[in-house]
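> need a structure here:
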Amino acid sequence: MPFSFMNSDGQNRNGPYGICCCNVAQNEAFIVMGVTAILTGILWRSVVVAPLKLVAVFLHEFSHASACWMTCGKVTGIEVNENYGGLTRTVGGSRWITLSAGYTGSVVWGAFFILMTWEKLPTRIASVVFMISCVATILVLKIQQQRLCGMRCALGMSLRFFILVLGAIPAALWVLEEKVDTKGYHPLRYCMLMVGTVCTLHALYDCIHDVFLKKINNSEQGKSDAVMFAEEICGTARCWGLLWSMIALLVTGLALYGVVVLTGKCIS
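Below is the predicted model of the structure:
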């Protein structure tokens, strides 16, 4: 099948690679991801994106846990705190694989949510995975700040409530698409594209911030993955952070290319 572009009069213009560019699905995907990236940048430090950032932190920590399990280790605990930090306690397994899996694994999760939006069924599968992630984040969330007991409890309950609301949004959109004629629009798909975009941005920001802008290595915040990797394996934290950042950017680029490939159906 030839590579095809849609020209100004609505006809396909063919090329050599078997992919259609700039159809409706692709335009919608890139518009949603672009607008989401801009709004996320503007609202990054606001409470609006806080629940989704906490879920992204859980996916980061779960990536550590998954790597530990896959290398025959044991996970003794996972924590996510209100400062968008997290901790995964492991025993055994491959330490270098486990430490590497955090930054790179979280961007893979973001790419997963983006790529699964190419058809209705994969989109719904991705939404189920996201809803499970929200529930898991609620269960492992731990408030670490020293506050009065009532304040600490109120903060924890509030964050859990908003994460629960976040997880309910895909379910509500799923029901909406089943019960209402959305006239060619796909709200659940747009929602998962937004989730994938924010998760990917969080992974990139997390890596750059922790390693290059504010290398975490203190008693209050603990050590970043890159610092621990450098201390336990070899090299320097900035060097590993740079490598993981390049891998994250590569995965992001492949996800964008994947959107073009998977949605590249042309009208003959």
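> When you work out contacts or count neighbours from here on, use the C-alpha atoms and nothing else.
Fine.
> Would you enumerate the residues in contact with Glu79?
58, 61, 86-88, 140-142 (CA atoms under 8 Å, 6 or more residues apart in numbering).
> er, Gly264 I mean
19-21, 23, 26.
> May I see the PyMOL selection of the buried members of the contacts of Glu79?
Entered in PyMOL, the line below selects the buried ones among these, by 16 or more other CA atoms under 10 Å:
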select buried, resi 58+61+86+87+88+141+142
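> Tell me which two in the contacts of Glu79 are the farthest apart.
The most widely separated members of the contacts of Glu79 are Glu61 and Lys142, with 13.5 Å between them, by CA to CA.
> what do the two both touch?
The contact sets of Glu61 and Lys142 overlap at 79-80 (CA under 8 Å, 6+ apart).
> what's around the residue nearest to Ser224 when sequence neighbours are not counted, how many residues?
Nearest residue to Ser224, sequence neighbours excluded (CA to CA, 6 or more residues apart in numbering): Ile216, at 5.3 Å. By the criterion of other CA atoms under 10 Å, Ile216 has 19 neighbours.
> give the contact list for Ile216.
210, 222-224, 227.
> Could you report the distance from it to Leu115?
To Leu115, Ile216 is 32 Å away according to CA to CA, to the nearest Å.
> continuing past the lengthiest helix in the chain, what's the next helix or strand?
Longest helix in the chain by number of residues (criterion: DSSP state H): helix 149-179. Downstream of helix 149-179, the next assigned helix or strand under DSSP states H and E is helix 187-208.
> by contact count, what packs against that next one?
helix 24-43, helix 50-70, helix 95-115, helix 120-140, helix 149-179, helix 237-262 (3 or more CA pairs under 8 Å, 6 or more residues apart in numbering; DSSP states H and E).
> Distance to Cys191 added to those, as JSON lines?
Putting the helices and strands packed on helix 187-208 into JSON lines (distance: least, CA to CA, whole Å) gives the following:
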{"stretch": "helix 24-43", "distance to Cys191": "9"}
{"stretch": "helix 50-70", "distance to Cys191": "12"}
{"stretch": "helix 95-115", "distance to Cys191": "10"}
{"stretch": "helix 120-140", "distance to Cys191": "9"}
{"stretch": "helix 149-179", "distance to Cys191": "7"}
{"stretch": "helix 237-262", "distance to Cys191": "15"}
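> For Leu193, which of these is the nearest?
helix 95-115 (5.1 Å).
> tell me what that closest one is packed against?
helix 50-70, helix 120-140, helix 187-208, helix 225-232, helix 237-262.
> and the angle for the first one with helix 149-179?
Right, helix 50-70. 90 degrees (axes from the mean of the first three to the mean of the last three CA atoms, to 10 degrees).
> moving C-terminal of helix 50-70, what's the next helix or strand?
strand 74-81.
> Cys21 against Ser4, yeah?
Yes: between Cys21 and Ser4 there is a contact under CA atoms under 8 Å: 6.2 Å.
> can you tell which of the helices and strands packed on helix 95-115 is closest to Arg13?
Using CA to CA, the nearest of those to Arg13 is helix 237-262, at 15.8 Å.
> Second input sequence below; structure requested for side-by-side comparison:
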Amino acid sequence: MAPSLALPVAAPRSSSPWVAAIKRSAPHAVRLTASAALVRRDLTVNDTQKVTLGVIAAYVVAIALLWNIPKIRVVLWPFKMLVIAFHEFGHALACVLTGGRVKSIELDPHEGGVTHMLGGKSAITLPSGYLGSSLIGALLMFCGFNIVASKVASIVVGVTFILTLWWGRRDWLTILTILLAMGLLIGCWFIAHAEALRYVVLFIGVMSSLYSVWDICDDLILRKVNSSDASVFAKRYGGSSHCWGILWSIVAVIFMVAAIVAAIAAFPQTAEQQRTDSSNFISTKF
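Below you'll find the model as predicted:
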């Protein structure tokens, strides 16, 4: 029989006092970490965000009043045309993404617009006007909580304007509306490191977010116009134009609320911090 070999086994080393202390405190540390994570998930609104929320509320009230008061509502006319441009851009983009071709975009002085398209999936292109402008508005509202984000948003909007300008190149009102809007955004870049830009982006966002709500109410409930996107959609795919209009309006409100909640979580910077950040991002000051 082969002799057995007994290998020496090292005795366990005693843990140092600080290692033992860590082991004893580990469960407590895990609990503290979990509690901290829960605290970070809580939505807290600082003073700067409170001001922004107050501005949004003031915009909603002002736009609602100006939208419906005769003669005075002419003040909103340029912004209505801008939001209608977003609406038509939504139709056009959906058409291109579903295999169609956009012939042209036209804006009407009487606050209307039309996108001439060939092909595309009408089940997508029809609701994309209201839903597209609602989504653009929600994204602008989100960016309107922060100056740097507003700068980025204005660049993206500028690209959107260029595309819309290309599709509407034969319509003087479309060209004028877009050029004036681009001029406004560019001008705001040079005021206090673009602080003014934030409030302009926020206003356009609120206007575009609520456009579908007020316009659907205007067309289908108050004036009962039968040539809206909702009525055409109902004729082709069933249901009531009022139901489709209300559904799209609810989606618009959901976009708006989601944008506000996301912005509160994403942009906790104070006004001073925002100005400092903006001065270091494509710095401009007039």
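> thinking again about what came up before, tabulate the helices and strands packed on helix 95-115 of the first structure (CSV), appending distance to Gly102 of the first structure.
CSV is the format used below for these (distance: least, CA to CA, whole Å):
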stretch, distance to Gly102 of the first structure
helix 50-70, 5
helix 120-140, 16
helix 187-208, 9
helix 225-232, 7
helix 237-262, 9
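> Thr36 of the first structure is nearest to which of the ones you listed?
helix 187-208 (5.9 Å).
> Can you mark which positions in that closest one are buried?
187-204, 206-208.
> show me what contacts Phe161 of the second structure?
Applying CA under 8 Å, 6+ apart, the residues near Phe161 of the second structure are 178, 182.
> How many residues are close by Met246 of the first structure?
Neighbours of Met246 of the first structure (other CA under 10 Å): 14.
> how close does the alignment partner in the second structure of it sit to Asn226 of the second structure?
Aligned counterpart of Met246 of the first structure in the second structure: Ile250 (TM-score structural alignment). Remark: distance between Ile250 of the second structure and Asn226 of the second structure (CA to CA) = 20 Å.
> Apart from its neighbours in sequence, what residue is nearest Glu111 of the second structure?
Met81 (6.3 Å).
> before we move on, back to that, turn the buried ones among the contacts of Gly264 of the first structure into a named ChimeraX selection, would you?
Command for ChimeraX that selects the buried part of those, burial taken from 16+ other CA under 10 Å:
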select :19,20,21,23,26
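> can you list the contacts of Gly264 of the first structure in JSON lines and add distance to Leu166 of the first structure?
As requested, the contacts of Gly264 of the first structure are exported to JSON lines (distance: CA to CA, whole Å):
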{"residue": "Ile19", "distance to Leu166 of the first structure": "35"}
{"residue": "Cys20", "distance to Leu166 of the first structure": "34"}
{"residue": "Cys21", "distance to Leu166 of the first structure": "33"}
{"residue": "Asn23", "distance to Leu166 of the first structure": "30"}
{"residue": "Gln26", "distance to Leu166 of the first structure": "25"}
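> Stretch 96-103 of the first structure vs the second structure, mean deviation?
Taking mean CA distance after the TM-score superposition for the first structure, the mean distance separating stretch 96-103 of the first structure from the aligned residues in the second structure is 0.9 Å.
> Just the buried positions in that stretch, please.
Neighbour counts using 16+ other CA under 10 Å place 96, 98-103 of stretch 96-103 of the first structure among the buried residues.
> What of stretch 151-158 of the second structure?
Buried, per 16+ other CA under 10 Å, within stretch 151-158 of the second structure: 151, 153-154, 157-158.
> Closest to Cys266 of the first structure out of the contacts of Glu79 of the first structure?
Phe58 (38.3 Å).
> That closest one touches Thr137, doesn't it?
Yes: if you go by CA under 8 Å, Phe58 of the first structure and Thr137 touch, sitting 5.9 Å apart.
> shared neighbours of these two, anything?
Contacts common to Phe58 of the first structure and Thr137, judged by CA under 8 Å, 6+ apart, are Val80.
> Next, name the residue at the spatial heart of the first structure.
For the first structure, the residue nearest the mean C-alpha position is Cys199 (2.4 Å; CA atoms, centre = their mean).
> picking up where we left off before, so which of the helices and strands packed on helix 95-115 of the first structure gets nearest Val35 of the first structure?
helix 187-208 (8.9 Å).
> Just tell me the aligned range of that closest one in the second structure.
Using TM-score structural alignment, helix 187-208 of the first structure pairs with 196-217 in the second structure.
> go on, stretch 94-104 of the first structure?
Counting by TM-score structural alignment, stretch 94-104 of the first structure falls onto residues 121-131 of the second structure.
> So for that stretch, first residue to last residue, what's the gap.
Stretch 121-131 of the second structure end-to-end distance (CA to CA) = 15 Å.
> Is it correct that Ile19 of the first structure is in contact with Val261?
Yes: using CA under 8 Å, Ile19 of the first structure makes contact with Val261 at a distance of 6.0 Å.
> which parts of the longest helix of the first structure are buried?
152, 156, 159-160, 162-164, 166-168, 170, 173-174.
> pretty sure Arg89 of the first structure is in a strand, no?
Yes: per DSSP: H, G, I helix; E, B strand; the rest coil, Arg89 of the first structure lies within a strand segment.
> Look up how far Ile216 of the first structure lies from it.
18 Å.
> Same question for Ala172 of the first structure.
Counting by CA to CA, the gap from Ala172 of the first structure to Ile216 of the first structure is 39 Å.
> now Cys191 of the first structure
Distance from Cys191 of the first structure to Ile216 of the first structure, by CA to CA: 33 Å.
> Ser4 of the first structure now?
For Ser4 of the first structure relative to Ile216 of the first structure (CA to CA), the value is 48 Å.
> for Trp96 of the first structure, same thing?
Applying CA to CA to Trp96 of the first structure and Ile216 of the first structure gives a distance of 19 Å.
> Could you do Ala25 of the first structure as well?
41 Å.
> cool, and Val198 of the first structure?
In terms of CA to CA, Val198 of the first structure sits 22 Å off from Ile216 of the first structure.
> Pull out the buried positions in stretch 106-124 of the first structure.
Under 16+ other CA under 10 Å, the buried positions of stretch 106-124 of the first structure are 106-118, 123-124.
> Could you single out the nearest of those residues to Gly15 of the first structure?
The closest of those, once distances to Gly15 of the first structure are taken by CA to CA, is Trp118, at 22.0 Å.
> Test my guess that the closest one contacts Val260.
No: under the criterion of CA under 8 Å, Trp118 of the first structure makes no contact with Val260, lying 9.4 Å away.
> Just give me the match in the second structure for Val140 of the first structure.
In the second structure, the residue matched to Val140 of the first structure (TM-score structural alignment) is Gly168.
> so its match touches Gly113, yeah?
No: counting by CA under 8 Å, Gly113 is not a contact partner of Gly168 of the second structure; they are 10.7 Å apart.
> Cool, thanks, signing off.
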